[in-house]
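J.: model the structure of this input:
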Amino acid sequence: MQTLVVDHPLVAHKLTHLRDQRTDSPTFRSLADELVTLLAYEATREVRVCPVSIQTPVSPTEGVELASPRPLVVPILRAGLGMLDGMMRLLPTAEVGFLGMVRNEETLQATTYAERLPADLSGRQCYVLDPMLATGGTLAAAIDFLVQRGADDITCICLLVAPEGVAKLEEATSHIEVPIHVVTAAMDERLNEKGYIVPGLGDAGDRLYGVAG
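T.: Predicted structure coming up:
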């Protein structure tokens, strides 16, 4: 597994305002959208392409286009939905699947409660969207789910990661032979006793969509 922390002043600027507790939900959604597009630029460096011949207004030339099968973007419900538009802005011809996972706040174990994905992912590059890599359980379960369906290249895009989560994810996926990458805006200090990233930005789902009473 490889982890890339994107070092760019615009990434740091947007992340700073995401962290700020004074940032309201509409602004948080807008910043998350913009930040994901910047992260997606780095995350798609190895996206598969194939050669294609085209005609410009001046002459014939050679170029590339996305190879088939198209990449599959998989937001983890619910917070991952807040990252989807930013990803699709950069990769508009990708297909989208959904994976619903919930973490038990006592055991910190993730379970799948919903999925809308192709039954066969053979030969597919998958881009998993999840704002926070905290304990690592959710992403580990998601990766295992996708690999069981045949995905052969998985990149996880996260706004923030914790060192404990990265270590746990690497351990949990050590038996998986397909390439796994994590692309993030920052590696934070640690997890607290409740499994939240410190300094973090709070609960990403609540900050994106508010708390339903």
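J.: going forward, measure contacts and count neighbours with C-alpha atoms only.
T.: Fine.
J.: now the strands for this structure?
T.: Applying DSSP state E to the chain gives strands spanning 2-5, 49-55, 60-66, 72-77, 95-96, 98-103, 110-116, 125-129, 132-133, 153-158, 160-161, 180-184, 190-191, 197-198.
J.: distance between the third one and the chain's centre?
T.: Yep, that's strand 60-66 we're talking about. Relative to the chain's own centre, strand 60-66 is displaced by 28 Å; criterion: CA atoms, centre = their mean, to the nearest Å.
J.: run this one through as well so I can compare:
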Amino acid sequence: MTSSSLPGTAKVTVVDHPLILHKLSLMRDVRTGVKEFRELAGELSMLLAYEAMRDLETAPERLSTPIQDDDFPMLSGKKLALVAILRAGLIMADAMVRLVPAAKVGHIGLYRDPATLKPVAYYSKLPQDISERRVFVTDPMLATGGSAVAAIQTLKEAGAQSIKLMTILSVPEGIAAVHAAHPDVDIVTAAIDTGLNDHGYIVPGLGDAGDRIYGTK
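T.: Coordinates of the predicted model:
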């Protein structure tokens, strides 16, 4: 695992655990079908969540084991919210909620205009108490960064103050765009690829995550 940041900027954490690297390589493979791709995306998301949530607060709580009473760590502090950028971010949020079932789930709908590559908003539904929660934004691909920047802005306008972005693949251009607009938002990713091609796709990447998750291409 590697982490990096510049003075005064948020942190980028690359979780390069062997299990994550293996599952990511299978996701990249053009031969991987929809069912397996979907399962891998969920498994990888849960592995990323372990690291993304490493700094969650705990507090001792008195419990009884079959042997004796003692104090044991339990989650405390702010409650959690998982916010999926539609549509591909759903697979990550759905997997992560299995780890934190008490978390509330929000959705932000954005699509990328194929001509301008700019995000276009079409839907937003967030927990009413979003300002009181630690928010984890999910989107498998951080490419140009436009969708992530717009989604984070929507969250901030709704009152969110503690936001972390979780992605499966990122590129330097997307990371730079997010941190230029939101220097307070940490990013957790499985890998940082080379860059973008002329169509705004990550290279070498894994193709269009949404299409491969839902079998729409």
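J.: on that earlier part again, pick the most buried one from the strands of structure 1.
T.: strand 132-133 (a mean of 28; mean count of other CA atoms under 10 Å).
J.: which other residues reach that one?
T.: Strand 132-133 of structure 1 is contacted by residues 139, 158-162, 165-166, 197, 204 when judged by CA atoms under 8 Å, 6 or more residues apart in numbering.
J.: columns distance to Leu84 of structure 1 on top of the strands of structure 1, output as TSV?
T.: Formatted as TSV, these follow (distance: least, CA to CA, whole Å):
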stretch	distance to Leu84 of structure 1
strand 2-5	20
strand 49-55	22
strand 60-66	19
strand 72-77	7
strand 95-96	9
strand 98-103	10
strand 110-116	15
strand 125-129	7
strand 132-133	14
strand 153-158	11
strand 160-161	16
strand 180-184	15
strand 190-191	26
strand 197-198	22
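J.: among those, which comes closest to Glu42 of structure 1?
T.: Among the strands of structure 1, strand 180-184 comes nearest to Glu42 of structure 1, with 7.6 Å by CA to CA.
J.: equivalent range in structure 2 for that closest one?
T.: Counting by TM-score structural alignment, strand 180-184 of structure 1 lines up with residues 185-189 of structure 2.
J.: ok, now stretch 101-112 of structure 1?
T.: Counting by TM-score structural alignment, stretch 101-112 of structure 1 sits on residues 110-121 of structure 2.
J.: likewise for stretch 18-35 of structure 1?
T.: So stretch 18-35 of structure 1 sits over residues 27-44 in structure 2, by TM-score structural alignment.
J.: go ahead and confirm Ile197 of structure 1 touches Leu159.
T.: No - taking contacts as CA atoms under 8 Å, Ile197 of structure 1 lies outside contact range of Leu159: 11.3 Å.
J.: who's in contact with the corresponding residue of structure 1 for Lys164 of structure 2?
T.: For Lys164 of structure 2, the aligned position in structure 1 is occupied by Thr155, per TM-score structural alignment. By CA under 8 Å, 6+ apart, Thr155 of structure 1 lies in contact with 43, 125-128, 180-183.
J.: and Val182 of structure 1, by the same measure?
T.: Contacts of Val182 of structure 1 by CA under 8 Å, 6+ apart are 1-4, 155-158.
J.: hang on, the earlier thing: of the strands of structure 1, which is nearest Leu15 of structure 1?
T.: Closest to Leu15 of structure 1 of the strands of structure 1, according to CA to CA: strand 160-161, at 9.0 Å.
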